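Engineer: This is the structure alone, sequence omitted:
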């Protein structure tokens, strides 16, 4: 099936073929879904200040994430249950990321094991997503396996001490029973995460910043703190040795009513300036100009989640590649139209100073 030329079209087409429970699971937010909507709307409030009459005939969209080169500053966020979008699941997503020269954060709730994903896209750039569990032996076991299979970083979710209340109707709950999913990383472990009926069991809020210290002690991989929304927590993360911070509000699926990620990005970026810690952003990225705005406000790269699932649903690996190509092409055009020849030339001068989200720079 041919895909059209923007991400809204991809989503609309995917919604026509997916079952209702999958649509609702992928698209829902928590409580009143205020943050879910604002993640996208906040980007629309930001205006660009293009610089003209520059030679932009040759442009380089490449950058690095944790020191590893990517073809463009757009990578794939961790999302669960890819098989609900397409039978090929995370295999298709990983292959698409590999072929497009970018990276994928493999969700802890992948239907395929981390070994299977490494083997299906052996030259791909991949990172492991990790929730904080009460069973630290299981965490250590999974991280050790990731090290052995060439994963090059751990993205640790910090903003889920307890599970939120999502606006997902009973059709999603019932779907767990009708379409059971095994979580590949946990097979062979003594843990309730082996299947989706125990999916919501977490660490019950017991973790502190010392948990990050413990993670540093058991792995040589760089750690990215995912879920930070304030300067205060950004500084704490730096104190505890993280290599990166992913400014994220869980796609509007955790605490509803928090600020959109693009609105807090400048605050976080300013808090860690000069430390060498890289800043990334996810939540609400739907256009190439969104990518440019995020980079102008302090992000090294952006990560996308839901658009990847819509593309996967529509055409498997080819659908994911198309989503990435759309964003890459839009970003390249945005660079040219704002007078930027490389990502290094993207800075805060390109966004309107009067925007609320820029006022803290």
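Structural biologist: Okay, I see it. Worth saying up front: this structure is predicted, and the values here are computed from it rather than measured. Numbers count the residues shown, from 1 in each chain.
Engineer: Only C-alpha atoms from now on, for both contacts and neighbour counts.
Structural biologist: Will do.
Engineer: just the helices in this structure please.
Structural biologist: With DSSP state H as the criterion, the chain has helices at 7-17, 20-27, 34-44, 89-100, 114-120, 136-148, 170-178, 209-218, 231-239, 261-271, 288-296, 306-337.
Engineer: residues touching the nearest residue to residue 243 once chain neighbours are set aside, list them.
Structural biologist: In space, and not counting its chain neighbours, residue 243 is closest to residue 277: 5.1 Å by C-alpha to C-alpha, 6 or more residues apart in numbering. By C-alpha atoms under 8 Å, 6 or more residues apart in numbering, the contact set of residue 277 is 238, 242, 243, 244, 245.
Engineer: out of those residues, which are inside strands?
Structural biologist: Counting by DSSP state E, the contacts of residue 277 place 244, 245 in strands.
Engineer: Would you write a ChimeraX line that selects the buried entries of the contacts of residue 277?
Structural biologist: Here is the ChimeraX command that selects only those of the contacts of residue 277 that count as buried (16 or more other C-alpha atoms under 10 Å):
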select :238,242,243,244,245
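Engineer: Structure two is appended below for comparative analysis:
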């Protein structure tokens, strides 16, 4: 079994320095990015004993798609810098592990290249020109995207500071934004919209006919508002620490949001610093339906393409199953908040 740290160390010497820095980078001083994993390390568990765990099942479903594991892959940019096949390899690797991936709207491959039985969702930044947004998402839907993930925490792009060459000076144009007409990129219509409201959720749902997940939620009141506006699921995320530095870690934000959604029937996801099967168990016990990993999947993609992604997710799922046996949980339904010690 290979730990995430091992994937990262091997990826270090394979990636160009500006790309490696970009993948690791957080906003501002990097406080939120740096503390994410440690915040999942802190909670302590109260395992049950004398439970039959001779068979442990990690199977579940997300928005109607059956998956063998609740550990999924978050959207990330510049995947073709990690591996020549980029998002194609990522989607195939996750599918081979019985999982699914959320593909960024900034993908470096045409959505049509992802068409097939492998399940995937599309992440959306709503643009100033809603028509262009609708056209982009229609292409994703035609290629098989099963849900739209609205990134809600990016009215403006977080400030990121770096020394040395910028990644944007080194990346070939064809490795980014493969699903838009690059001749129009300087047009204001391609700028991200800063005027999003809860009504945007219903607009996306009715325009695409797909379920809408709202990503970037950290507050219980925002979660309730999103559900009332038509969201099918809530995704607790601080954008990997890449937007507002100092935003609360997702390990702390998850429980209050889960409590706010209790009884609603809505699905709940979380990302941000999850690096082990134990981390995933904690998140699921605190109320998450599934968890997403971002940077770890990039490291695995860099090292061994689709096979690397498959192995990463398989190993993390094996860690999760092992931890489930030790806390006395034969299935995901048995992962409940009482397994997490109060005050953690």
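Structural biologist: Looks like it arrived, so ask away. What you see is a predicted model; the values in this text were computed from it and never measured.
Engineer: re earlier: rebuild the helices of structure 1 as a markdown table, extending it with distance to residue 187 of structure 1.
Structural biologist: Listed next are those as a markdown table, based on distance: least, C-alpha to C-alpha, whole Å:
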| stretch | distance to residue 187 of structure 1 |
| --- | --- |
| helix 7-17 | 31 |
| helix 20-27 | 24 |
| helix 34-44 | 33 |
| helix 89-100 | 16 |
| helix 114-120 | 11 |
| helix 136-148 | 10 |
| helix 170-178 | 18 |
| helix 209-218 | 21 |
| helix 231-239 | 31 |
| helix 261-271 | 34 |
| helix 288-296 | 37 |
| helix 306-337 | 24 |
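Engineer: Show me what residue 218 of structure 2 lines up with in structure 1.
Structural biologist: Taking TM-score structural alignment, the alignment pairs residue 218 of structure 2 with residue 229 from structure 1.
Engineer: ok now stretch 179-199 of structure 2, how far from the chain's centre?
Structural biologist: Here stretch 179-199 of structure 2 is found 22 Å from its chain centre; the criterion is C-alpha atoms, centre = their mean, to the nearest Å.
Engineer: what's the answer for stretch 292-299 of structure 1, then?
Structural biologist: Here the centre of stretch 292-299 of structure 1 is set off from its chain's centre by 15 Å, with C-alpha atoms, centre = their mean.
Engineer: related to what we said a few turns ago, mind putting the contacts of residue 277 of structure 1 into TSV with distance to residue 188 of structure 1?
Structural biologist: Listed next are those as TSV, based on distance: C-alpha to C-alpha, whole Å:
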residue	distance to residue 188 of structure 1
238	35
242	30
243	31
244	31
245	31
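Engineer: which one is the equivalent of residue 68 of structure 2 over in structure 1 nearest to, not counting chain neighbours?
Structural biologist: For residue 68 of structure 2, the aligned position in structure 1 is occupied by residue 71, per TM-score structural alignment. Distance criterion C-alpha to C-alpha, 6+ apart; nearest residue to residue 71 of structure 1, sequence neighbours excluded, is residue 62 at 4.3 Å.
Engineer: okay, now the match of residue 68 of structure 2: neighbour count?
Structural biologist: 16 (other C-alpha atoms under 10 Å).
Engineer: same check, this time on residue 107 of structure 2
Structural biologist: Using other C-alpha under 10 Å, residue 107 of structure 2 is surrounded by 26 other residues.
Engineer: Spatially central residue (nearest the centroid) of structure 1, please.
Structural biologist: In structure 1, the C-alpha nearest the mean C-alpha coordinate belongs to residue 77, at 2.4 Å (C-alpha atoms, centre = their mean).
Engineer: how about it, what does it touch?
Structural biologist: 104, 105, 106, 282, 303, 304, 305.
Engineer: ok, now how distant is the residue mapped onto the residue nearest to residue 71 of structure 1 from structure 2 from residue 326 of structure 2?
Structural biologist: Residue pairing (TM-score structural alignment): residue 62 of structure 1 is matched to residue 59 of structure 2. For residue 59 of structure 2, the distance to residue 326 of structure 2 equals 18 Å [C-alpha to C-alpha, to the nearest Å].
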